[in-house]
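J.: what shape does this take:
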Amino acid sequence: MDINEATAAPPAPAGVPSAEERQWAMFAHLSALAGGLLTSAIGGWGFFIGPLVIWLMKKDTMPFVADQAKEALNFNITISAIFLVLLILTFVTLGIGALLTVPLMLVVGLGALVLIVMAAMKANEGVAYRYPFAIRLVK
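T.: Next up is the predicted model:
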């Protein structure tokens, strides 16, 4: 028996995500935050880029990662759509609506941050997380 064989982790049972799958699933959720930060100079609309890239890379090889990346992608598309509607409402009201839309954007943004961190933690535990509200565009 080789030393590497003796110290290697046993394979995960069927149906249980491996450590690598759990890590990629966590990255799928957290990549939304990274995308938002990296695109902050142009308004921060890159929330969905990270989950999209991870989903496209892993959809055929890691089912748990594909599921969680789709969930993160759908949620972040929904959040981006909410922000777009609030932004349009601000412009349509010639800025007066900002009294309502800016606090709403802060609440939605903070809520999204909390939900993304919770989803990343659950995915890292191997639990398939479902966001409480998301338009399921990618199936």
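
J.: going by C-alpha atoms from here, please, whenever you check contacts or count neighbours.
T.: Noted.

J.: I'd like the distance between residue 93 and residue 84.
T.: 14 Å (Cα to Cα, to the nearest Å).

J.: can you pick out the residue with more neighbours from the two?
T.: residue 84 (14 against 10; other Cα atoms under 10 Å).

J.: in the helix or strand harbouring residue 21, what's buried?
T.: Counting by DSSP states H and E, the element that carries residue 21 is helix 19-38. Going by neighbour count (16 or more other Cα atoms under 10 Å), the buried part of helix 19-38 is 21-37.

J.: helix/strand/coil for residue 67?
T.: helix (DSSP: H, G, I helix; E, B strand; the rest coil).

J.: can you get me a residue count around it?
T.: Using other Cα under 10 Å, the number of residues around residue 67 comes to 20.

J.: and it, what is it in contact with?
T.: Taking Cα atoms under 8 Å, 6 or more residues apart in numbering, we find residue 67 in contact with residue 128.

J.: residues in contact with the helix holding residue 21?
T.: Identification of contacts with helix 19-38 by Cα under 8 Å, 6+ apart yields 44-51, 54-55, 62, 64-66, 68-69, 72, 76, 113, 116-117, 119-126.

J.: next, the structure of the following sequence, for comparison with the previous one:
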Amino acid sequence: MSNDISTYDGQPSSDERIMAMLMYLLSFITTIIAPLIIWVIKKDESKFINFHGKQYFNFVISYFIYGIVAYILTIALIGFALIPIFFVLSLIFIIVAAVKAYNGEMYVIPLTIRFIK
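T.: This next block holds a predicted model:
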């Protein structure tokens, strides 16, 4: 299945929307475990959940890399500004993604590198 937004042509069911939203919201409690369990169990049943699972894990990998770079840049004092910026952005983007998923929208999180296609 492609990660392209245009490949999903149906309207997600209420259960699909709730499960996609839960992937994002449960990430505040368990960053990887809960979203991974939902995605692995439901990805073959729903293109919508599969799309949001890929988006979430691309987000996690991307922002982990950005965090490492920002941490390294603390040597040059730039990282002290970047770390809180990435933290706040990640919180905002997860909340927005959860709302969009609940509304049945295909949302691509900004600044995310597509590792999982």
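
J.: need the TM-score from the superposition.
T.: The TM-score (TM-score structural alignment, normalised by the length of structure 2) is 0.82; 109 aligned residues with a Cα RMSD of 1.7 Å.

J.: map residue 108 of structure 1 across to structure 2 for me.
T.: Alignment note (TM-score structural alignment): residue 108 of structure 1 maps to residue 86 of structure 2.

J.: quick check: the most centrally placed residue in structure 2 vs residue 68 of structure 2, distance?
T.: For structure 2, residue 56 is the residue whose C-alpha lies nearest the centre (Cα atoms, centre = their mean; 2.2 Å). According to Cα to Cα, residue 56 of structure 2 stands 18 Å off from residue 68 of structure 2.

J.: and the counterpart of residue 60 of structure 2 in structure 1, what does it touch?
T.: Taking TM-score structural alignment, the alignment pairs residue 60 of structure 2 with residue 76 from structure 1. Applying Cα under 8 Å, 6+ apart, we find residue 76 of structure 1 in contact with 32, 47-48.

J.: which among these gets closest to residue 100 of structure 1?
T.: Closest approach between the contacts of residue 76 of structure 1 and residue 100 of structure 1, by Cα to Cα: residue 47, at 23.1 Å.

J.: element containing the closest one?
T.: For residue 47 of structure 1, there is no host helix or strand (DSSP H and E).

J.: what's the spacing between it and residue 91 of structure 1?
T.: From residue 47 of structure 1 across to residue 91 of structure 1, the span is 22 Å (Cα to Cα).

J.: surely the match of residue 108 of structure 1 and residue 64 touch.
T.: No. If you go by Cα atoms under 8 Å, residue 86 of structure 2 and residue 64 don't touch, sitting 9.8 Å apart.

J.: higher neighbour count, these two?
T.: residue 86 (16 against 13).

J.: show me what counts as buried in stretch 101-114 of structure 2.
T.: Result for stretch 101-114 of structure 2 [16+ other Cα under 10 Å]: buried residues 101-102, 104-109, 112.

J.: err, stretch 83-94 of structure 1, not the other one
T.: Residues of stretch 83-94 of structure 1 classed as buried: 83, 86-87, 89-90 (neighbour count, 16+ other Cα under 10 Å).

J.: before we move on, what about stretch 51-60 of structure 1?
T.: In stretch 51-60 of structure 1, counting by 16+ other Cα under 10 Å, buried: 51-52, 54-55, 58-59.

J.: can you give me the strands in structure 1?
T.: With DSSP state E, there are no strands along structure 1.

J.: any chance you could map the helices in it?
T.: Under the criterion DSSP state H, helices of structure 1 are mapped to 3-7, 19-38, 49-58, 63-92, 98-124.
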